[in-house]
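# Structure of the sequence below:
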Amino acid sequence: MNDPVAGAGSLVLDAEALYRELLRGVRSLMGASTRLAGITSGGAWLVERLHKDLNLPGSPSVLSSVLHRDDFAQRGMASSAQTSIDFDVNGADILVLDDVLYTGRTIRAVLNELYDYGRPGCVRLAVLVDRGGRELPIQADFAAARIALPPTQSLALARDDNGIFHFRIQEA
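Take a look at the predicted model:
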């Protein structure tokens, strides 16, 4: 597992190195019938790239948390956040992917969204970064890195025009 490097008072995370670790972890979690689904937006970018790197058939599946969030009234609906599932959810072995696991509220909302489409046989979670700070009893089955950030900071995956990943750390 790659550890973040702290230097000069700032946190440096190599998102590409963490992606390679995530790819290794996803390979170890996948069975013959496992289906991948990424959470918009960072998880959707991850599942898109994993789909290519693992030579998976069909289209990458994307899950949106927007309709089931407990802060929907504050955040509203993002036009780009739409669920698109390329498989039958009923009885499926699903590996959900996200960029950063923090409070667990997005995962709770995504599970509700997933059950709107059917009843999976098994749902597991893989993330690029687990930053702790959980408010709900949700845990990743695989995390490429585990870090601690103060609640005043947010961490989000970004990608450039060439599809190269990097992180944005901002004051909340």
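# alpha carbons only for contacts and neighbour counts from here, please
Noted.
# Can you pull out the residues in contact with stretch 118-132?
By CA atoms under 8 Å, 6 or more residues apart in numbering, the surrounding residues in contact with stretch 118-132 are 18-19, 22, 25-26, 88-103, 139-149.
# and the lengthiest helix in the chain, what does it pack onto?
If you go by DSSP state H, the chain has its longest helix at helix 15-29. Secondary-structure packing of helix 15-29 (3 or more CA pairs under 8 Å, 6 or more residues apart in numbering; DSSP states H and E): strand 122-130, strand 142-146, strand 165-171.
# let's see this one next to it:
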Amino acid sequence: MSTRTVLSQADITRALTRIAHEILESNRGPDGLVVLGVPTRGVVLADRLGASLSSFSGVPVPVGAVDVTMYRDDLRRNPTRASQPTSLPAAGIDGATVVLVDDVLYSGRTVRAALDALSSLGRPRAVRLAVLVDRGHRELPIRADFVGKNLPTSTAERIFVRLAEVDGDELVAIEGGAGDDERPAAAAETGGAPS
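Just a heads-up that it's a prediction; the model follows:
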């Protein structure tokens, strides 16, 4: 099975820098922004985006994490999932523009779970979605507002996102492809479950 690197560490840094500028432009500055990552790698990316947003604007942008474990629709099939606790900024999310951050957008089910989790935590003014990679194959009507890289893939391919804070190295790679169609689509992304 072949594996090819599609984003290097420098590419990931450039993509996050561009996304940070796009967020500031679309929000007309940092006012009211809250950045929340979806565990695991989404939290790392959210931390980096928050640091960039704060650096570019000169205003601290709150960052946190939202645990989607209990809101997933596959708990019956996969009852044991590692979770990272939700951590919201002290001011909460009511009235804020929340930027949800995840590493890979695939089926849209993880994002749906994150939206359900947010609705139990407060009422943001707006929710925006930022992803490092959009690989297509949506099962729900969900679209990212900010995308680092669109990577059209087949369902036989698998996307691996590796970040230094979690994995020790940094890259985005695609594994599989033509002739590998026996691979189930549900395992075709970083965490092995639909996103």
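# What would you report as the TM-score here?
Superposed pair, TM-score by TM-score structural alignment, normalised by the length of structure 1: 0.83. Supporting alignment: 164 aligned residues with a CA RMSD of 2.3 Å.
# mind listing the helices in structure 2 by residue range?
Going by DSSP H, structure 2 shows helices at 9-27, 41-57, 109-121, 164-167.
# Go through the shortest one and flag the buried ones.
The one in question is helix 164-167 of structure 2. Within helix 164-167 of structure 2, no residue is scored as buried using 16 or more other CA atoms under 10 Å.
# how about the helices and strands packed on helix 15-29 of structure 1 in a markdown table, adding distance to residue 70 of structure 1?
Formatted as a markdown table, the helices and strands packed on helix 15-29 of structure 1 follow (distance: least, CA to CA, whole Å):
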| stretch | distance to residue 70 of structure 1 |
| --- | --- |
| strand 122-130 | 20 |
| strand 142-146 | 25 |
| strand 165-171 | 22 |
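# Nearest to residue 79 of structure 2 among the helices of structure 2 would be which one?
helix 109-121 (15.1 Å; CA to CA).
# What about residue 86 of structure 1, how many residues nearby?
A total of 15 residues lie near residue 86 of structure 1 under the criterion other CA atoms under 10 Å.
# Next: residue 21 of structure 1.
For residue 21 of structure 1, using other CA under 10 Å, the count is 19.
# What of residue 120 of structure 1?
16.
# From the chain's centroid, how far away is the longest helix of structure 1?
Helix 15-29 of structure 1 sits 12 Å away from the centroid of its parent chain (CA atoms, centre = their mean, to the nearest Å).
# can you pull the buried residues of that helix?
15, 17, 18, 19, 21, 22, 23, 25, 26.
# ok so, going back, could you redo the helices and strands packed on helix 15-29 of structure 1 as TSV and give each row mean neighbour count?
Output for those, formatted as TSV (neighbours: other CA atoms under 10 Å):
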stretch	mean neighbour count
strand 122-130	23
strand 142-146	21
strand 165-171	14
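# quick one: which of those strands is nearest residue 49 of structure 1?
strand 165-171 (10.5 Å).
# Not counting its own residues, what contacts that closest one?
13, 14, 15, 16, 152, 153, 154, 155, 156, 157, 158, 159.
# which ones among the residues you listed are found in strands?
The strands, defined by DSSP state E, take in 153, 154, 155, 156, 157, 158, 159 from those.
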